[in-house]
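Peer 1: sequence? don't have it. structure:
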C-alpha cells in the first residue's frame, strides 16, 4: 500500500521531547538521530547500579544458554545491596509508585524508604521489604528510543532500541500486567484492528523474557514505516501482557530488537532484515554512535545498511568475527589500565547497547580496579572510583585498543567531582568467564553489527 507523502512522517528520537533533526538517506543507508532517554529517579544510586547488574546477570545467562536468575534472586540482590548502605545513607526517596515491588505490608507508609542496618533482631525483615520499597528487580533507568510509524492511518510509536534481542513488538489495546490482569499497561500508544485498517492478527502466540522485563502476545502483520521506508505487511508482535518495568515506562510503547535474526523468538525477519528484503538497504548492518547524555551534544545516531564515515576515525576501523550463538560475541584480545596490560580470565565479550555498565568476571574486575588509582572494593562486592578519575582503561579488539572515556568510568556521579562514585565497571558474582560490554565502553566507539556476516566493527568515535 502506498501512503501519501504527508503520512510518511520523518522518524525522530525523543528525550522527553521530539528531536527535530532529519533522517538521512544516502548510498543505500538510512540514518536516524538518537538520544539517550534518562528517566528521573530518586532511587539510591547504589540500587540503580544493582538494577543494571541484575540485567547483566540475566543477559549473560541467556547468552550461555543457562537458566537465568529468578525474580526472587534479583530482589535478593537488591536487598543485599541496600544492607551495605552507610548510616549517612539510611534514608532516600522512593521512586514513582509505578515501580512497586509487592511485599507483605504494601499498605504501610512508604513516603520514604529507610534502610535500617542497625536492626539486628532475629525476626527483622529485609531492609527493602520493611518499607515496601518501590524497587523493581529488572528496571532500567536509561534507554535509547526511536519513533517509528505503524498502521493505517500511520501513528507514532516510541520504541526502545535493543541490540541484545531480535524481536519487535508494541503494546496492544488489551494489554495488561503479567502479574495483575486488572491493571493496564500505562499511558502508551496501543495498536489493534480498531486503530489500524491494515492490521491483521495471525493468532500465533509469542513471548520473550529480557534482562529488563518480559512481554507476551500474538503475532500480527501491519505497515511499518522506518526512516521513511514503507514495509507493508511486516510481521511483528503485539503484547497483551508485559512486566511492570515496561508498563510503568512513561515513554516507550514497545521494543525493537536489533540483534541477530537468530535471537528472534517470533521467528520472523527483524526490521533490519526486512529493509534488506525490500531492497531499501543492501546489508543487514546496524551502526551506532551512542551519545553521552551529559554532553548535551546531538551526536547520537543509528544507521541501517552501512557505516556513517562522518562519525568515526577511519584509521582505527577494525572488523571482528563473532561466535555463532545469536549474540554478537567477539574475542576480547586484552585490557590495559594506564598502559599496563592485564592477565584476564575472560576472553570473549557480549556486545550490548542495552546494558549501561561494562561488567567483568569477578577476577578481572578486581585486576582492573587494582590499577585505577583510588578505586575501592565495597562490601557489596562492587567497586567505587574517584568521581574525578582520569584513569585510562582500554579494551583491545581485532588487535586495536579503544579507550573508555574517563567520564564513563563513573556511574551516575550526579555532577560530583570530588569523593567516591560507583564504578561504571561492575563485577559478576558468579563464575562467568565472559565480559558484558555495554555503554561504559560503547559510548567511546562507533559500533556496528552485521547480521549476515556475524561480525562487529569498531572505530574511535568522533
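Peer 2: Arrived safely, thanks for sending. Just so you know, these numbers come straight off a predicted model, no measurement behind them.

Peer 1: When you work out contacts or count neighbours from here on, use the C-alpha atoms and nothing else.
Peer 2: Noted.

Peer 1: where along the stretch 151-300 of the chain do the helices fall?
Peer 2: Counting by DSSP state H, counting those that start in this stretch, the stretch 151-300 of the chain has helices at residues 244-247, 271-277.

Peer 1: In CSV: those, plus distance to residue 386 and mean neighbour count.
Peer 2: Shown next, in CSV, are those (distance: least, CA to CA, whole Å; neighbours: other CA atoms under 10 Å):
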stretch, distance to residue 386, mean neighbour count
helix 244-247, 31, 25
helix 271-277, 41, 21
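
Peer 1: Go through the chain and flag its longest helix.
Peer 2: Longest helix of the chain, by residue count under DSSP state H: helix 45-63.

Peer 1: Now do the buried residues in that helix.
Peer 2: Using 16 or more other CA atoms under 10 Å as the burial criterion, the residues of helix 45-63 that qualify are 45-60, 62-63.

Peer 1: putting a second one here so we can go through both:
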C-alpha cells in the first residue's frame, strides 16, 4: 500500500492550514468489469441516487446512500489511533459520519481492506453505541468508538467514529477506498455522532471554520481538500458566495438550467446539493432528457467526434452563470433522479470550480479555475 504524503501549509500562527492530497482511483465499474461481474452487479443492485438524500426511497430504512455508485472516486489517507493505523477514505460532503472497517468485521469486503484494531491503539475508548447505515447499493453495521484521528497535520483527539462489523455484499469489496469521512452537517449524522470537521472546529484546530476543495480533471494529479483555508492560486476572479437553503447537506437554491440560452430545467428555481461524494450530475428526468437530447447522448454514450462542438450546460445560481462542459470521455456525465426537482451537483460540476464550504456563515463559494497555462 502506497500512502499519500501530506503537504502542510504553515500559516503565521497556529492553528494550521492543512491540505490533504486526494487520489483519483479506479472506479467500481472498472473493477467489476475486469472481474467479469459488472452485468450481474447491475441486475442485483438497482441504484436510486435520490436515496442518499431521501432515505425512505432506499430498499430499507436508511440514513445515506453509497458515496459513489460506479464511477471515479477521489479519496485521501487519514490515520486513526496511537500508534497510527492508516486508511483511505472518501471526503464526502454528502454525508456526515466517519467509519472504517474493523477487525470485528468478517464480511468479504473487510478482508481486502485495512481494518482498525482497537487493541493496538493506546488512545481508543469504547462505547456501547451501535451504528447502522443502509446504502442505496450496500450497507454497514458496527459500533462507535473514540480515538485520535490524524487528517493531514491536524490531530483530532477524542473523535467518535464507526468501526464496521458487517459490510454485506460486493459493493464495498470492490471499492478502492476503505471508509468514508463525511463533511456535511451534524443534523444528518447517523447515531448523532459528531462529524470530524465539527470536532476540529470545537477544538480550535482550524484557522477558519471552513474547508475548500479542488478536484483535478482527466488524469491530472493535484486534487485536495484544505481544512481551515482557501488557496487563491487555484482560481481566477473572485469567489461567488451562495447562501445555504438548509443546514443538512450543502444545499443551495438554483435559479435555472439553460443550454444555448434556452431554459431546459429548473424554471423558476429549484434546490441543489453540492456533493463531492457523487461522481455524476443528477437531476429530474425531464431536465436530464433535455440535456441528453441536446448533446446527442444515448444510453449514456455520446459520439466522440461530436464532443468538441457540444454546448455548455449553464447552471445559474444566485444570479451567476456557472457553465459545465461535457467531460470529453464519450459518456454522459448526467443521470436522472426524480425527487421534488432536486439536483445533485457532483464531481462533474465540482471539477469545473474551486469550491469553499463555509460553516461559519453557512454558505458556499464557487470560483472559476485557472487555466493550465495560468498556474
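Peer 2: Done, it's in. Everything numeric here is computed off the predicted structure, so don't read it as measured data.

Peer 1: ok so, going back, of the helices of the stretch 151-300 of the first structure, which approaches residue 408 of the first structure most closely?
Peer 2: helix 244-247 (25.0 Å; CA to CA).

Peer 1: mean shift between the closest one and the second structure?
Peer 2: Following the fit onto the second structure, the mean deviation recorded for helix 244-247 of the first structure is 4.2 Å by mean CA distance after the TM-score superposition for the first structure.

Peer 1: Just list what that helix packs against, helices and strands only.
Peer 2: Under the contact criterion of 3 or more CA pairs under 8 Å, 6 or more residues apart in numbering; DSSP states H and E, helix 244-247 of the first structure touches strand 213-226.

Peer 1: what helices or strands is the strand it packs on leaning on?
Peer 2: Secondary elements touching strand 213-226 of the first structure (3+ CA pairs under 8 Å, 6+ apart): strand 142-150, strand 200-210, strand 229-242, helix 244-247.

Peer 1: Nearest to residue 188 of the first structure, out of the ones you listed?
Peer 2: When these are ranked by proximity to residue 188 of the first structure (CA to CA), helix 244-247 comes first, at 8.5 Å.

Peer 1: Quick one: distance of the closest one to the chain centre.
Peer 2: In terms of CA atoms, centre = their mean, to the nearest Å, the centre of helix 244-247 of the first structure is found 14 Å from the chain centre.

Peer 1: Kindly report the same for stretch 283-293 of the first structure.
Peer 2: Using CA atoms, centre = their mean, the distance from the centre of stretch 283-293 of the first structure to the centre of the chain it belongs to is 13 Å.

Peer 1: again, but for stretch 31-41 of the second structure
Peer 2: Worked out by CA atoms, centre = their mean, stretch 31-41 of the second structure lies 23 Å from the chain centre.

Peer 1: for the stretch 351-462 of the first structure, what spans make up the helices?
Peer 2: Shown for the stretch 351-462 of the first structure, the helices assigned by DSSP H, counting those that start in this stretch span residues 362-370, 439-442.

Peer 1: how deep is the counterpart of residue 103 of the second structure in the first structure tucked in, by neighbour count?
Peer 2: Correspondence of residue 103 of the second structure to the first structure, assessed by TM-score structural alignment: residue 173. Look at residue 173 of the first structure: counted by other CA atoms under 10 Å, it has 19 neighbours.

Peer 1: Am I right that residue 173 of the first structure is in contact with residue 193?
Peer 2: No. Using CA atoms under 8 Å as the test, residue 173 of the first structure is too far from residue 193 to be in contact (9.4 Å).

Peer 1: which other helices and strands contact whatever helix or strand comes next after the longest helix of the first structure?
Peer 2: Once the chain leaves helix 45-63 of the first structure, the next helix or strand it forms, by DSSP states H and E, is helix 71-83. Under the contact definition 3+ CA pairs under 8 Å, 6+ apart, helix 71-83 of the first structure sits against helix 45-63.
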